[in-house]
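Q: Give the three-dimensional model of this entry:
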Amino acid sequence: MDTAAVTGLSFRDATDADVDALVALVESAYRGESSRAGWTTEADILEGQRTDPEGVLEVIRSPGSRLLTVERDGRIVACCQLEHRGGHAYFGMFAVSPALQGAGLGKVIISEAERQARTGWGADEMHMTVITAREDLIAWYERRGYRRTGRTSPFPYGDERFGVPRRAGLEFELLVKELG
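A: This next block holds a predicted model:
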């Protein structure tokens, strides 16, 4: 892990004033040519938007939901959604600036998200859904202790709020990790 890349991080809940910066961050990590600078790009399987200001505001303002914002030197460099769902928490909208990917930031952020879900909500599991075509990303989560469940749900074809698929047969798989 590149310790220089993960020092000086601060974590806070997003506010309405962060919406534009967070949309730009998420889009840069997953869509278009800029996303190819990192390894989390979905540009080969999806085009169009990954999120929009309304979706980000919904996460920020929803009861039992947080958009954990990560800053370094006063600049937003990463984010993730945490949602309290009874005995477990849901983890989503995870984005790290493409220029900073591969340096260990993701490991630090997901660990902090798990800690906050466990200590803040008493969550005993973290759940997330990942597009099954993203084998490299699923493998990364497995190395962090997440397990595949085999439980899938269809991609919302026709709902351009989530992107425009470039291929048929996309689906999400539920990944789960017990929080100790």
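Q: use CA for all of it now, contacts and neighbours both
A: OK.
Q: mind listing the helices for the chain?
A: Applying DSSP state H to the chain gives helices spanning 3-6, 19-30, 53-61, 105-121, 135-143.
Q: Quick one: closest of those helices to T129.
A: helix 135-143 (9.6 Å; CA to CA).
Q: Determine the angle, from 0 to 180 degrees, between the closest one and helix 105-121.
A: Put simply, helix 135-143 runs at 50 degrees to helix 105-121, going by axes from the mean of the first three to the mean of the last three CA atoms, to 10 degrees.
Q: this one as well, want them side by side:
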Amino acid sequence: MSSHPSATTVDAHRLNLGEAGFEVAELTAADIADYVELVSSAYRGEGSKQGWTTEADLLDGQRLDAPMAEAMLAEADSVILLVRDTRGRAVASVYVREPADGEAYLGVLAVSPLGQGKGVGSALIDLAEAWVVERWNAHAMSMSVINRREELIAYYERRGYERTGEVEPFPYGDERFGVPKVDDLEFVLLRKRLS
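A: Reported below is the predicted structural model:
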């Protein structure tokens, strides 16, 4: 990949991650097991408590399983970007969905606890935002974050995302998304204008 000034923003962001020793590629079926393990390590279980994105104090159980990941991969209107380190280990990922009325969606941003604090998550968000603008002509990005994750919401707010005032219910009773430890979970919707 060229770092020539005519390179697209998407390619420039890929290059920035590449210069830091990471490889970015679209998720394939061969990556599913690594992807599920990565997402689990970032959000659930004792290991996730090494990082600041853990949901382990709010939810038990799984965050994602192979059938769910395969269904996400099969969606015609979305892409999952996977970041691997120089040893081939999956260290970060992000899911983006094509715009509806110009607004793309960002979800399942995961950075391994071992990779947190190194700028990988921020670089991947930059890449995702550039991706939806340049590939899909998005003018905004939205996401949903669990309401009890104030530190995470504040992180996104520092990156230009704003609370919309809208909330969505948490899927209580559907253990594919975890087993809640508290009874007041819901999703806060955030949005950022991109262009």
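Q: wait, isn't W121 of the first structure in contact with H84?
A: Yes. With contact defined as CA atoms under 8 Å, W121 of the first structure reaches H84; the gap is 6.9 Å.
Q: Provide a list of residues in contact with the residue nearest to V6 of the first structure when sequence neighbours are not counted.
A: Distance criterion CA to CA, 6 or more residues apart in numbering; nearest residue to V6 of the first structure, sequence neighbours excluded, is L105 at 5.5 Å. Each residue near L105 of the first structure by CA atoms under 8 Å, 6 or more residues apart in numbering is listed here: 5-6, 96.
Q: Residue in the second structure paired with L105 of the first structure?
A: Using TM-score structural alignment, the equivalent of L105 of the first structure in the second structure is V120.
Q: From A56 of the second structure, how far off is its match?
A: Counting by CA to CA, to the nearest Å, the separation of V120 of the second structure from A56 of the second structure is 22 Å.
Q: same question, E103 of the second structure
A: Look at E103 of the second structure and A56 of the second structure: by CA to CA, they are 30 Å apart.
Q: Which one's more surrounded, those two?
A: E103 (22 against 19; other CA atoms under 10 Å).
Q: which residue sits closest to that one in space, ignoring its chain neighbours?
A: In space, and not counting its chain neighbours, E103 of the second structure is closest to A140: 4.6 Å by CA to CA, 6+ apart.
Q: Need the counterpart of that neighbour in the first structure.
A: The pairwise alignment with the first structure assigns A140 of the second structure to E125, based on TM-score structural alignment.
Q: What distance do you get for its match to T69 of the first structure?
A: According to CA to CA, E125 of the first structure stands 21 Å off from T69 of the first structure.
Q: In terms of neighbours, single out the busier of those two.
A: Comparing E125 of the first structure with T69 by other CA under 10 Å, the one with more neighbours is T69, at 23 against 19.
Q: Aligned to A56 of the second structure, what sits in the first structure?
A: So, by TM-score structural alignment, A56 of the second structure is matched to A43.
Q: Before I go, just wanted to say thanks for your time.
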